[in-house]
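Chemist: Structure here, sequence nowhere to be found:
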């Protein structure tokens, strides 16, 4: 072992390695013997402060420089935000601004002491008090929600009673009509039997007269055939019918009654603010008979891939370019962000905190922009990330393909930590086709929707990853095969997916039942989709480079 790095070795001059140097430069953080002081001060490119080694600032435990392994990091590069050693000043950090790491150290320690005092004397007791209040509130939930359940059950019983009354009334009317019908038929039957008896008697009388050759009887005979030829009127009865009315589920729910929305709020200094994760039952919004085009935004891309809402007034876009663009609804470009690798992003999403996330399959990374800086959030091995969405819980869902293109899976991440993998169904068969486009979204029920282009289907699994259904298109006048591209969901948990080849959008309910198309608004190759908090649809058109805002509910 080199004795200079031995724990038993004495301190040496950093320039000539003479033991026990008596001097020290406080600005350059180097130890100096008396002979080397002049040489060190001759470097006029830097400021120096040479003093007795004993009078230098208190020695701290510095980390070792990653570039110069033997040198302690006694400075902090403000530009790169990392600790560096004195030799880095003239190296790759030349020209950067440097901070006094001792001052940073002291400031941090003071900050930590203040934090500790606040945690011990204030915050801890406050949180314990809040936890106690939550416990009390939880204990009362059964009674409160029990009253709601009782009210709903009673309403159901009232409805059942009224329905039974209506059913029994109509059954009585049916029995009464049947009795009248039977009486009419009985009367007709009795009349016919009487006439039939008269006909038989006439036949017997005629035969008797003819056999007797009695001139007097024959001379007084009067024929009744004309009477019998006039058949009695036939009774025609028009049977009653039951005209049932189709049950309008929406009106039924409205007539039955509804629950007011559950609203979870946070309260701060007397001000109540709605939280993004507030749980509520959204009001039913019917689909418009004719969707309306509200506005069009030109993005300037050669090919436009994806869009995602930052707010109801701002939308991020990405396309065949290394630059991601933020626009307002007037079409004004607000911000442009270049990818860290200068590669074209495959897909984008916005987190609950408003941070932009994008996938870079060429570098196998998922990246996030925080504080105007792009950071690598996830790096994969053997897999390439393709499409991404942000969930209501703050997680990220990422579709990815294996390097050989033979496998596809969905992975859930909390930050950079993998939490869940969704790849196979209950029989061990792949849920998704390999390769191709697979846009992804989560609905309000926490179901995970994937537009599987390669399988010509929308694949829905629940939060646990269990298959719920596959939607493979709807019989219609569309000319081309159903190949889904972009996918999104709205406040009603309805699923909207882009059918690019047929220039339309399919709308499904939360169980995969087809509701209708959006095939108006002059759609041309719809590709990426997203909705804002007001359920306005934003459609990214692949070739036209336009984002169209459409009102459909």
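Modeler: That came in fine, so what should we check first? Nothing here was measured: the structure is a model prediction, and the numbers come from that model.

Chemist: C-alpha only now, for contacts and for neighbours.
Modeler: OK.

Chemist: what comes up buried for stretch 179-186?
Modeler: Residues of stretch 179-186 classed as buried by neighbour count (16 or more other CA atoms under 10 Å): residue 181.

Chemist: how far out from the middle of the chain is that stretch?
Modeler: Computed by CA atoms, centre = their mean, to the nearest Å, the separation of stretch 179-186 from the middle of its chain amounts to 65 Å.

Chemist: now do stretch 373-390
Modeler: 18 Å.

Chemist: putting a second one here so we can go through both:
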């Protein structure tokens, strides 16, 4: 097999006529020539000392540098200090006086020796090492494929074991249901038999009455004893109680019970040192997946809540469950089944002003009337913050697990946003750079959310605006709605939330829609989807939107991103 690095790719042809085969070569101009074109090449440039050789002897003539200072002078020496070739005229000047000079041929030989040595090192040591490295990496990849396959098989097998145990549990519960049904049907059948017997006796009694009525024998009539009073005592009404199935909560704990994966590490070793990086999964990339807005948002499901009056807020506990709050209390619902899982009344008994879910899964709520911010852990309520001179409105949990609370002064003249770490105040946001209030005064709602870029977004209902400040509290922009609105009514912002694309979404109560704007305040789209009186909003980890509809007390799950 020919070496691709040295083998010719085609028959060489003359560089001048481009048709005849090459026989000669000009070592001065590095041009391939046929015998016919040699004369033409000489006459084309008579200023050069053309050296014509057989093509097989090409590149046998050394080409000296032409001096950059003296035209047509050949450089036959090399200045070690200046690292440049020099000609004899240069040597006659004082330019290189005292410098170490070598014949350029000697320098050339040394350079070629160095190149030869490095070439041999590449061919004999480095190149084979890279080949071995390539083979090693390929082997590791093959082993990795096998081991990950074994890991997936083990998980699948464990899942099958779980399915068998769950099937047994399901069958056991169904058997218990059948036994309960049989017991209660037997009781009802026994009762049915007794009622039928009574009916038969009543028919017999009626026949005896007919005989007495048709008889002329006075002794028979006087001897007849009626049992009507006995039959007025009607049978007891049997009301069997049906058993109720209460599904266990499926949360993150299920994953822990099933089993978990350890983290992976990728280590790079260089010169004995190692750099270790750890990551949980390929999805843990720093940049989010780019998702496009759907042309037509779609309603995925509707959850009917059990509030007597109004529904105000919604917060995602997980992709399976949502917290809601309305008149009186807070309720946890299964998204898929739409069933009520839990109901919690506030510590004071008042309606919660707002709710949020912390990274730990704990529920936080604000109580306007008793001036507190509270946290619910294992169904126990603990007061985190008690305000003096201020009343809390709305709340959100941040990526750092702080909480942001909007609040109003007792006299209604001031509003601000306060950041808390646990119960410690870390930041207060109230004024812009000119000392003017960022938020409207009064007791209106001011829903709040943190964006992915750590901006703080407030839906200021009275101001009819979304006010966005950066993490430091400096005003970035105000969004005041978009025209035309679906119902052609003034912008009336309520709930607010953000998604993985840094979109800001806010409910527009009077226009029965949700506005989507980008992180810089540019309007993108409305979500309508048959909404009615939209109030609270939240987003799950898959960027599904949940909208709490105030008056009809329903929560809509809406898909709006691809």
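Modeler: Received the coordinates, thanks. For clarity, every value in this text was computed on a predicted model and none was experimentally measured.

Chemist: And for residue 194 of structure 2, the neighbour number?
Modeler: 13 (other CA atoms under 10 Å).

Chemist: That one maps to what in structure 1?
Modeler: With TM-score structural alignment as the criterion, residue 194 of structure 2 has no equivalent in structure 1.

Chemist: quick one: residue 194 of structure 2 is in a helix?
Modeler: Yes: Residue 194 of structure 2: assigned to a helix according to DSSP: H, G, I helix; E, B strand; the rest coil.

Chemist: OK, contacts around the residue nearest to residue 453 of structure 2 when sequence neighbours are not counted?
Modeler: Leaving out its chain neighbours, the residue that sits closest to residue 453 of structure 2 by CA to CA, 6 or more residues apart in numbering is residue 502, at 7.0 Å. By CA atoms under 8 Å, 6 or more residues apart in numbering, residue 502 of structure 2 lies in contact with 451-453, 518-519.

Chemist: top of the residues you listed by neighbour count?
Modeler: residue 451 (23 neighbours).

Chemist: aligned partner of it in structure 1?
Modeler: Checking TM-score structural alignment: residue 451 of structure 2 goes with residue 443.

Chemist: list the contacts for that match?
Modeler: 449, 488-491, 493-495.

Chemist: And it, how far from residue 419 of structure 1?
Modeler: 19 Å (CA to CA, to the nearest Å).

Chemist: repeat for residue 36 of structure 1
Modeler: Separation of residue 36 of structure 1 from residue 419 of structure 1 (CA to CA) stands at 58 Å.

Chemist: Of the two, which one has the most company?
Modeler: Neighbours per residue (other CA under 10 Å) separate residue 36 of structure 1 from residue 419, with residue 36 holding more: 17 against 12.

Chemist: is it true that the more buried one lies in a helix?
Modeler: Yes: under three-state DSSP, residue 36 of structure 1 sits within a helix.

Chemist: list the contacts for the aligned residue in structure 2 for residue 307 of structure 1?
Modeler: Structural alignment (TM-score structural alignment) places residue 307 of structure 1 against residue 314 in structure 2. Neighbouring residues of residue 314 of structure 2 by CA under 8 Å, 6+ apart: 322-325, 355, 536-538, 546-548, 555.

Chemist: can you check residue 425 of structure 1 too?
Modeler: 431, 466-467.

Chemist: which position in structure 2 aligns with it?
Modeler: Match for residue 425 of structure 1 (TM-score structural alignment): residue 432.

Chemist: Next, find the distance separating that match from residue 43 of structure 2.
Modeler: From residue 432 of structure 2 to residue 43 of structure 2 the distance is 83 Å (CA to CA).

Chemist: in structure 1, what residues pair with the helix or strand harbouring residue 113 of structure 2?
Modeler: Using DSSP states H and E, residue 113 of structure 2 sits in helix 104-121. Counting by TM-score structural alignment, helix 104-121 of structure 2 falls onto no part of structure 1.

Chemist: so residue 155 of structure 2 sits in a helix?
Modeler: Yes: counting by three-state DSSP, residue 155 of structure 2 is found in a helix.

Chemist: what about it, neighbour count?
Modeler: Residues within reach of residue 155 of structure 2, counting by other CA under 10 Å, total 15.

Chemist: With residue 540 of structure 2 instead?
Modeler: 19.

Chemist: next one: the one 3 residues further on
Modeler: By the criterion of other CA under 10 Å, residue 543 of structure 2 has 19 neighbours.

Chemist: Quick one: residues contacting the aligned residue in structure 1 for it.
Modeler: Residue pairing (TM-score structural alignment): residue 543 of structure 2 is matched to residue 535 of structure 1. Contacts here follow CA under 8 Å, 6+ apart; on that basis residue 535 of structure 1 touches 490-491, 551, 553.

Chemist: repeat that for 6 Å
Modeler: residue 490 (CA atoms under 6 Å, 6 or more residues apart in numbering).

Chemist: can you pull the contacts of residue 421 of structure 2?
Modeler: Contacts of residue 421 of structure 2 (CA under 6 Å, 6+ apart): residue 402.

Chemist: Excluding residues flanking it in the chain, which one is nearest residue 370 of structure 1?
Modeler: Nearest in space to residue 370 of structure 1, with sequence neighbours left out and distances taken as CA to CA, 6+ apart, is residue 355 at 6.2 Å.

Chemist: Fine by me, we can end here.
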